[in-house]
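Q: need a structure here:
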Amino acid sequence: MTIAEVSGKFDITQDTLRYYERIGLIPHVNRNKSGIRNYTEEDCNWVEFIKCMRSAGLPIEVLIEYVGLFQQGDETIKARKKLFIEQRKQLIARIENMKKMLERLNYKIASYEQAVVKKEKELQR
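A: Okay, the predicted model is just below:
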């Protein structure tokens, strides 16, 4: 697939794909004779994985570390697992924080709804 096709498929800009490749998040992408990137299914799997992990809030630096460990082979499985366990803990903490923010927003919205009803009743008198 061309960079434009991958960009469209995953809704990621071509510049972002180039950046991910440059910093090592997407291991070596083959190029054709004209130098145009030719993404394989494996490359696309990396793009999908990175997009998922970024959506979960994993920092670029953590993903770079993960890819480096992955490329070193099976002797890094424990290190990769440890990395993801730590990231999971941080994600759980963010989710709990977001739940608290949602509760507060719901409270504020309910307060405003009550205020609107009260105001409407006053205007009807």
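
Q: Only C-alpha atoms from now on, for both contacts and neighbour counts.
A: Noted.

Q: So which other helices or strands are in contact with the lengthiest helix in the chain?
A: Looking only at the chain and at elements set by DSSP state H, the helix with the highest residue count is helix 77-124. Using 3 or more CA pairs under 8 Å, 6 or more residues apart in numbering; DSSP states H and E as the contact definition, the elements that helix 77-124 packs against are helix 60-72.

Q: Output the contacting helices and strands for the helix it packs on.
A: Contacts defined by 3+ CA pairs under 8 Å, 6+ apart place helix 60-72 against helix 41-55, helix 77-124.

Q: neighbours of residue 46, just the number please.
A: 16 (other CA atoms under 10 Å).

Q: Does it touch residue 28 like I think?
A: No. Taking contacts as CA atoms under 8 Å, residue 46 lies outside contact range of residue 28: 10.8 Å.

Q: check contacts around residue 1.
A: Applying CA atoms under 8 Å, 6 or more residues apart in numbering, one finds that residue 1 lies in contact with 37-40.

Q: here's the other one to compare against:
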Amino acid sequence: MDDVPLPPVPEVGPEGVPIGRAADLLGTTVDTIRYYEREGLTLTRPRRDPGGRRRYGRRDLAWLAGLAMLRGTGMTIQEIREYVAAYRADTGVAERLGLLEAHRDRVIARLEETTRHLAALERKIDAYRAASA
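A: Below is the predicted model:
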């Protein structure tokens, strides 16, 4: 995911940031980052400091931000695995583009459905307001 524009990631020093700070910067949890690592969704294992604690650099944060974005749009872990596998296999842009376009189509369909539900909810609220006036 570092081959496409991602949300801005704060600059970090050469030593990187600990996992708690990485979670804060990404608006996620330490458990989520560890889960992504266990599931093999990160590009590499994080560096460790002399005490054995994880350290995340800018590239790590950008990749994790991409994972968070995909999850936030409803991509399943299995679909993310497919994307990560295509990325690692360096299959070229076409396969990854296809995966992202298919996901975007699903997101748009869900958004349209949610918009219809929201309109129905607004009508119901309006009806209750009118009835209680």
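
Q: Next, the TM-score between them, please.
A: The pair, once superposed, lands on a TM-score of 0.87 when counted by TM-score structural alignment, normalised by the length of the first structure; 116 aligned residues with a CA RMSD of 1.1 Å.

Q: In TSV: the helices and strands packed on helix 60-72 of the first structure, plus distance to residue 68 of the first structure.
A: Formatted as TSV, these follow (distance: least, CA to CA, whole Å):
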stretch	distance to residue 68 of the first structure
helix 41-55	13
helix 77-124	10
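
Q: Just name the most buried of those helices.
A: Most buried of those by mean neighbour count (mean count of other CA atoms under 10 Å) is helix 41-55; its value is a mean of 15.

Q: Does residue 28 of the first structure touch residue 22 like I think?
A: No. Look at residue 28 of the first structure against residue 22 with CA under 8 Å: they stay out of range, at 9.2 Å.

Q: Give me the neighbour count for the counterpart of residue 11 of the first structure in the second structure.
A: Alignment note (TM-score structural alignment): residue 11 of the first structure maps to residue 27 of the second structure. Other residues lying near residue 27 of the second structure total 11 when counted by other CA under 10 Å.

Q: Over to the one 4 residues further on?
A: Residue neighbour count, defined by other CA under 10 Å, stands at 12 for residue 31 of the second structure.

Q: Please tell me how far the equivalent of residue 132 of the second structure over in the first structure sits from residue 106 of the first structure.
A: Residue correspondence to the first structure (TM-score structural alignment): residue 132 of the second structure is matched to residue 116. Distance, residue 116 of the first structure to residue 106 of the first structure, by CA to CA, to the nearest Å: 15 Å.

Q: And residue 117 of the first structure, by the same measure?
A: Computed with CA to CA, the distance linking residue 117 of the first structure and residue 106 of the first structure is 16 Å.

Q: go on, residue 68 of the first structure?
A: With distances taken as CA to CA, residue 68 of the first structure is found 43 Å from residue 106 of the first structure.

Q: quick one: residue 70 of the second structure and residue 80 touch, right?
A: Yes. Distance between residue 70 of the second structure and residue 80: 7.5 Å, which falls inside the contact criterion (CA under 8 Å).

Q: Quick check: the aligned residue for residue 68 of the second structure in the first structure?
A: In the first structure, the position corresponding to residue 68 of the second structure is occupied by residue 51, as judged by TM-score structural alignment.

Q: Kindly apply the preceding question to residue 115 of the second structure instead.
A: Alignment of residue 115 of the second structure against the first structure is given by TM-score structural alignment, with residue 99 as its counterpart.
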